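Undergrad: just need the structure, nothing else, for what follows:
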Amino acid sequence: MAFKGVNDGVYLEIYGSDMDKIKEELKTKLAKSSGFFQGVNFLGVSGEDLSPEEMLEIHLILKYRYDFDIDLGDDLLDRLYMIYKSKRELESSVVKNSKEGMTKFLYGTLRSGQIVEYNGNIVVVGDVNPGAFLKATGNIIILGTLKGVAHAGFNGDNEAIVAAYNLIPNQLRIADIIVRAPDGDISEYKLPEVARVYDGEIIIEPYLPNK
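TA: Predicted coordinates for the structure are as follows:
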């Protein structure tokens, strides 16, 4: 693993998928650089070999064990915790439909004009603004609000899903099925939501916490 600096701050790049080794290496690395990251704008974690649950765990460890000031917002971390703790079926669906675990993680807000296409799943830790476009052969998961365009399963996979904390897209596509938002709104729910294909149409359902 390596901490990498960019114009806006610092992010952590993680290689491999052995969580025990990752956490031990993180502990060692931070012990050697105690105090170095105080006041640094920390942007998040990148690691294509990690599952969404593992990404969440590392973010929470950094924030609550090592006092990192993570540039995602406390409310967004709460959303992460809520979605991944209470939506086991959603997690299983992401893993099931993943092509050899290929998942691209994006951090921050996607703005108008930004286009992201990926052969696998896309997970956005942030919001997708109107005019932004996501296209994936697998699932699209938004840990925030989707207001742009999302096209999951664009290679014809009608078992792909689109999920978000708040689904109000300009347009939603799964495989070759398209639904547009009337008056800029599709969903009536105020909970994390998932869009999937059922009987040839796209339906949107809330995900309620497991008891």
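Undergrad: only C-alpha atoms from now on, for both contacts and neighbour counts.
TA: OK.
Undergrad: which non-adjacent residue is nearest L191?
TA: Using CA to CA, 6 or more residues apart in numbering and skipping residues adjacent in sequence, the residue nearest L191 is P206, 5.9 Å away.
Undergrad: hmm, I was thinking of N158
TA: Of all residues not flanking N158 in the chain, A175 sits nearest, at 5.1 Å (CA to CA, 6+ apart).
Undergrad: what's the neighbour count on M82?
TA: The number of residues packed near M82 is 16, by other CA atoms under 10 Å.
Undergrad: that one: what's it in contact with?
TA: Under the criterion of CA atoms under 8 Å, 6 or more residues apart in numbering, the neighbours of M82 are P209.
Undergrad: in terms of secondary structure, what does the helix or strand that contains K104 contact?
TA: Using DSSP states H and E, K104 falls within strand 103-107. Other helices and strands packing on strand 103-107, by 3 or more CA pairs under 8 Å, 6 or more residues apart in numbering; DSSP states H and E, are strand 42-46, strand 121-125.
Undergrad: if you set the cut-off to 10 Å instead, what comes out?
TA: strand 42-46, helix 52-64, strand 115-118, strand 121-125, strand 140-146 (3 or more CA pairs under 10 Å, 6 or more residues apart in numbering; DSSP states H and E).
Undergrad: can you put those in a markdown table and add mean neighbour count and distance to R196?
TA: Shown next, in a markdown table, are the helices and strands packed on strand 103-107 (neighbours: other CA atoms under 10 Å; distance: least, CA to CA, whole Å):
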| stretch | mean neighbour count | distance to R196 |
| --- | --- | --- |
| strand 42-46 | 21 | 27 |
| helix 52-64 | 17 | 19 |
| strand 115-118 | 15 | 19 |
| strand 121-125 | 24 | 15 |
| strand 140-146 | 25 | 11 |
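Undergrad: among these, which comes closest to A163?
TA: strand 140-146 (4.8 Å; CA to CA).
Undergrad: quick one more, to check against the first:
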Amino acid sequence: MEEIELKRDLVTFKGVSEGVYLDVVGNDLEAIKDELNTKFNNASSFFKGAKFLGVRSDELSDDQIMEIKLTLKYKYEMNISNEGIPEYIEEYYTENVNENENENDTKTKPFDGIQEGVTKFIHGTLRSGQEVDYNGNIVIIGDVNPGAFIKAKGNIIVLGSLRGVAHAGIGGNYDSIVAAYNLLPMQLRIGDIIARSPDDEIEYKSPEIARIIEGEVFIEPYLPNK
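TA: Coordinates of the predicted model:
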């Protein structure tokens, strides 16, 4: 099966229970700022109200990191926290655990449902034959077409239609969820529990969420607390 060919992002927003931090690759400050601008233009509402913890980089100088923070604060109006990036995140990188490691790597901190874990954001549609496999949560801003595969140790969130195959909670995290604006997967799995779409598929005009209840996968409309 062909894995999706994605260019390595220079900047990646990653969510943890304490807030959001920015993981930066490389030291080309202008290219980094250009990519930041693109991400905010495509998904500005995603970051509204988020608590920003800091910038994580192995290559940028302190002055460059400060310039990025000031850009986030004044240009994009992000709420900059004084807490800083949590220590366990720094330990995660110190142990050389990168976002492409496979699910059997024992160095990785186990997930605890929707509350914890690094998150990979993917912008665009996944097409048939493409696959995304990540050792954390996955958020796809786009559709997942039939024949595309998503595999995550944590949760899977699709801001579009999910019509491919989704496997959340790899490794036995039964608190994981799968959610989408239009949830019509070819196959959906949480942990080792499989649910398939019924033959008479019904399209709901509201987001849906799949979770495990009493050992079975239940799919229901997402009803936020009012």
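Undergrad: TM value for the aligned chains?
TA: Here the TM-score for the pair of chains, by TM-score structural alignment, normalised by the length of structure 1, is 0.57; 149 aligned residues with a CA RMSD of 4.1 Å.
Undergrad: returning to that earlier point: surely the residue nearest to L191 of structure 1 is in contact with R196?
TA: No - counting by CA atoms under 10 Å, P206 of structure 1 sits too far from R196 to count as a contact (11.4 Å).
Undergrad: between those two, what contacts are shared?
TA: Counting by CA atoms under 10 Å, 6 or more residues apart in numbering, the shared contacts of P206 of structure 1 and R196 are A163.
Undergrad: neighbours of whatever residue of structure 1 lines up with T119 of structure 2, just the number please.
TA: Matched by TM-score structural alignment, T119 of structure 2 corresponds to T103 in structure 1. Using other CA under 10 Å, T103 of structure 1 has 26 other residues around it.
Undergrad: correct me, but T103 of structure 1 touches N121?
TA: Yes - T103 of structure 1 sits in contact with N121 when judged by CA under 10 Å, with a separation of 4.6 Å.
Undergrad: what touches both of these two?
TA: Common neighbours of T103 of structure 1 and N121 (CA under 10 Å, 6+ apart) are V94, V95, A136, G138, N139, I140.
Undergrad: show me the contacts for the first one.
TA: What it means is V94 of structure 1. Residues near V94 of structure 1 by CA under 10 Å, 6+ apart: 51-52, 101, 103, 120-123, 138-141, 160-162.
Undergrad: 7 Å instead, please
TA: N139 (CA atoms under 7 Å, 6 or more residues apart in numbering).
Undergrad: ditto for the third one
TA: By CA under 7 Å, 6+ apart, the contact list for A136 of structure 1 reads E117, Y118, N119, G120, N121, I122, H151, A152, G153, F154.
Undergrad: re the thing from before, just give me the match in structure 2 for the residue nearest to N158 of structure 1.
TA: Using TM-score structural alignment, A175 of structure 1 pairs with G191 in structure 2.
Undergrad: and its match, how many neighbours?
TA: Neighbour tally, G191 of structure 2, other CA under 10 Å: 20.
Undergrad: hmm, the residue nearest to N158 of structure 1 is touching G156, no?
TA: Yes - under the criterion of CA atoms under 7 Å, A175 of structure 1 makes contact with G156 at 4.4 Å.
Undergrad: tell me the spacing between the residue positioned nearest the centre of structure 1 and I161 of structure 1.
TA: Structure 1 has V123 as the residue nearest its centroid, 3.0 Å off, counting by CA atoms, centre = their mean. Distance, V123 of structure 1 to I161 of structure 1, by CA to CA, to the nearest Å: 12 Å.
Undergrad: can you list residues touching both of these two?
TA: I140.
Undergrad: and E89 of structure 1, how many neighbours does it have?
TA: What E89 of structure 1 shows, counting by other CA under 10 Å, is a neighbour count of 12.
Undergrad: quick one: the strand or helix carrying it to strand 103-107, angle?
TA: Assigned by DSSP H and E, E89 of structure 1 belongs to helix 88-97. Helix 88-97 of structure 1 runs at 120 degrees relative to strand 103-107, counting by axes from the mean of the first three to the mean of the last three CA atoms, to 10 degrees.
Undergrad: which one in structure 1 is aligned with R56 of structure 2?
TA: For R56 of structure 2, no residue is aligned by TM-score structural alignment.
Undergrad: please name the nearest non-neighbouring residue to R56 of structure 2.
TA: D23 (4.9 Å).
Undergrad: one step back: quick check: the gap between the residue nearest to the centre of structure 1 and V6 of structure 1.
TA: From V123 of structure 1 over to V6 of structure 1 (counting by CA to CA), the distance is 21 Å.
Undergrad: and if you look at P209 of structure 1?
TA: 37 Å.
Undergrad: of those two, which one has the most company?
TA: P209 (14 against 8).
Undergrad: where do the helices of structure 2 begin and end?
TA: 29-47, 62-70, 87-94 (DSSP state H).
Undergrad: for structure 1, list the residue farthest from the centre, please.
TA: Residue farthest from the centre of structure 1, counting by CA atoms, centre = their mean, is K32 at 30.3 Å.
Undergrad: one step back: give the buried residues for the helix holding E89 of structure 1.
TA: Across helix 88-97 of structure 1, burial judged by 16 or more other CA atoms under 10 Å covers L90, E91, V94, V95, N97.
Undergrad: I'm done for today, thanks for sticking with me.
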